[in-house]
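# pasted the sequence and its predicted model underneath.
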Amino acid sequence: MRIQAACVESIGGPFIIRDLDLEGPGPGEVLVRIRAAGICHTDLSARQLWPRLPMVFGHEGAGTVEAVGAGVKNVGPGDNVCLSYRSCGTCDQCATGQTAYCSTGINALNASGTRPDGSTALSRDGAPVHGHFFSQSSFATYALAHERNCVKIGDLSPVLAAPLGCGVQTGAGTVLNVLRPEPGSVLAVFGAGSVGLSAAMAAVAVGCTVVAVDPAPARREAAQQLGATVIDPAAADVPAAIRDATDGGPHHALDTTGQSAVISQAIAALRQRGTLALVGIGKTAEFDVMTVMTKGLSLRGVIEGDAEPALFIPRLIELHQQGKLPLERIITEFPFTQIEAAAQASLAGEAIKPVLTFA
């Protein structure tokens, strides 16, 4: 079938909308008409280095099932779905509910640019186009997903549902599934983008005090509106400011930046036996090991909020329905045709969670 998709055609290049051909769903696959798609920092980072081009990104899709392939049982035509990451469902990690750490899923199922067998369902004028990003590539009018990464959302707006598949799941999941803070405890969030603010919303929902650190005024304002105390890293000794604001330091911290200097600030700010969750993409970090040891700190890497989408996304929807996860406060809508403008607004800190909408 003929679709429109936003292609990246050179490393670090812009999103360019092209007419492509998309195969119908094979075994286990689900054809989804995309109604909304969130732009995540991972999409913007990946296009800076992705070697297999042209490529269609997008991994926070939401829409309506149009058709299903052989063997699909959990969703059918007409179902409204949110798309998340894919896992195999059979490895030791999946068998224990830790699908975010699927032994085969991280690359083969989500980040290879093809199906696991090396094929691609996308083409242009007969030439293959890479896709299947997080088993969806939802920067397109239609996407080919898999039964395992489709979650029914009922009548929830696709604009609100789209970010649940990754950014909101990561932030809120890190709080609710990993840190599990006690009511009255303190969480420091480093980086108040969509992941950080989702963590802040979840922490406030369970009765925590939140401190948010971010250099962008718009993001600090959004964090403040959500109930957080905010700190401008350019105007303060960040660890000291956090300790002063929290009567001795936070019990928990969450870093979304992946930056060594910021991770060091989080470690310095934490109180004794605190926990730091690392969710930001980064390569290396240097920090004071002695501080970690003498304060008895725990450092924990987290993927996708330790969440199993089929179970956790319904929980997020329930929190939103209860008014405890006000997603609309962080979302800015852009027409799909303005995808590059949306990406630039995200990079500039002007839009916290850009969500593309489709006519």
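Yes, it's here. Numbers count the residues shown, from 1 in each chain.
# every contact and neighbour count from this point should use C-alpha atoms.
Noted.
# all helices of the stretch 201-350 of the chain, in order?
Taking DSSP state H, counting those that start in this stretch as the criterion, the stretch 201-350 of the chain carries its helices at 217-225, 238-245, 260-269, 289-294, 309-321, 339-347.
# do you know which of those helices lies nearest His146?
Closest approach to His146 among the helices of the stretch 201-350 of the chain (CA to CA): helix 309-321, 12.7 Å.
# this is the comparison structure:
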Amino acid sequence: MKSVAAINREHSKPLEIGEIDVDDPQPNEVMVKVVASGICHTDFLVRDGIYPTALPAVAGHEGAGIVEKIGSNVTTVVPGDYVIMAPGSCGVCKTCRKGKPSYCVSFETLNINGMRLDGSVGFNESGNPVSSHFYGQSSFSQYTLANERSVVKVAGDVPIELLGPLGCGMETGAGSIINSLAVRAGESVAVFGAGSVGSAAIMAAKLVGANTIIAVDLSDQRLEFAQTIGATHTINSSHEDLFTRVTEITGGEGVDASLNSTASGTVTRQAADILGALGRVGTVAAPPSGAEVTFEVGDSLLKGWTFKNIVQGDSVYQSFIPELVEHWRAGRFPIDKLVTYYELTDINRAFDDIESGATVKAIVRMPQ
């Protein structure tokens, strides 16, 4: 199948629009006609050579579309179904069997290296291999391939062009609050970084009934927006003292849960230091390999606080993504407030607008 795609050819260079060939699906795969794909921070890691994805490559991992073809062993979807795509997982390792696909022992091969588990790829350009299956989908392509485990069927009456980010950024932010940190009604939450993942976390905190939701960022514009989606308080840490403000807001108790959606180790330390007794702190961004964070564990011992690295919001994709769709339907998870649409030919402008802060969540429409 011929497909128009945005191709990474050189690190730290703009993506190029070109034509690739997409293989027919293998027995356990689904071919999806991609309607639209969000852009996430992880796509920058491919573009800029932080991830070891072999070039040329097609990235993209917040795709949604319509099933075009299915492999001979596929039973959960049929051509014509609307689907949201999620990361790849093997389904048979210890963590997958425990219902934790985000921590699959083959996660790097299935999601980062740009290949199937057997080392093959599903894309080529004039017979030359192009890395595919990025985060289980490589959705910056008009047509793509995904393992059956990576497609989540949704109702045919949803605006499918909107919902792709539920497969990564929105799922990660919401899942971090709901699943990983288990925030409950009446608790207090601080979210560091008011980008797309942080915004999803803020909306989720409101959804579960947190009574104090503090957004922390360096941008007044993003902080003002955070208040429209659920933040009860904001702190611009570029000129406000974080610890003084959190003490004021919480009456000296500290927060029950704190989430760092940035890649900064310094911010992770700050997020831990503002916790109250039995507080929980998590981090979701991807810092460089070898990055370290130091924590104070003397005076804070009696707090009994916990730290967690979080991948994909500890979600079981097949159940959590449909839950988020229903929350969106009910107006409890208004992701449409975050979105700016771009055409595929404008994908590099979309990347630039994310970096500059001009848009919170960019969604790229594919040619139809």
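Received it, and whenever you're ready, just let me know what you need. All figures in this text were calculated on a predicted structure; none of them were measured in a lab.
# ok, back up a step: of the helices of the stretch 201-350 of structure 1, which is nearest Thr141 of structure 1?
Thr141 of structure 1 lies closest, by CA to CA, to one member of the helices of the stretch 201-350 of structure 1: helix 339-347, at 12.6 Å.
# which one of the helices of the stretch 201-350 of structure 1 is the most hemmed in?
Burial of those is given as mean neighbour count (mean count of other CA atoms under 10 Å); helix 260-269 ranks first at a mean of 20.
# mean shift of that helix relative to structure 2?
Compared with structure 2 after fitting, helix 260-269 of structure 1 deviates on average by 1.4 Å (mean CA distance after the TM-score superposition for structure 1).
# identify the residue range in structure 2 corresponding to that helix.
Under TM-score structural alignment, the alignment places helix 260-269 of structure 1 onto residues 265-274 of structure 2.
# picking that back up, can I get the helices of the stretch 201-350 of structure 1 in TSV including distance to Ser103 of structure 1?
Below are the helices of the stretch 201-350 of structure 1 laid out as TSV (distance: least, CA to CA, whole Å):
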stretch	distance to Ser103 of structure 1
helix 217-225	35
helix 238-245	37
helix 260-269	27
helix 289-294	29
helix 309-321	17
helix 339-347	31
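# nearest to Ala70 of structure 1, out of those?
Taking CA to CA, helix 309-321 is the member of the helices of the stretch 201-350 of structure 1 nearest to Ala70 of structure 1, at 20.4 Å.
# which of the helices of the stretch 201-350 of structure 1 sits closest to Ala277 of structure 1?
helix 260-269 (9.8 Å).
# starting at the chain centroid, how far to that closest one?
Helix 260-269 of structure 1 has its C-alpha centroid displaced from the chain centroid by 22 Å (CA atoms, centre = their mean, to the nearest Å).
# could you check how far Leu119 of structure 1 is from His130 of structure 1?
Not Leu; residue 119 of structure 1 is Ser. Relative to His130 of structure 1, Ser119 of structure 1 is positioned 9 Å away (CA to CA, to the nearest Å).
# what about the two, which has more around it?
Neighbour count, other CA atoms under 10 Å: between Ser119 of structure 1 and His130, His130 has more, with 25 against 14.
# against Val8 of structure 1, how distant is the nearest residue to that one once chain neighbours are set aside?
Leaving aside its sequence neighbours, His130 of structure 1 sits nearest to Met55 (CA to CA, 6 or more residues apart in numbering; 4.6 Å). Using CA to CA, we find Met55 of structure 1 at a distance of 5 Å from Val8 of structure 1.
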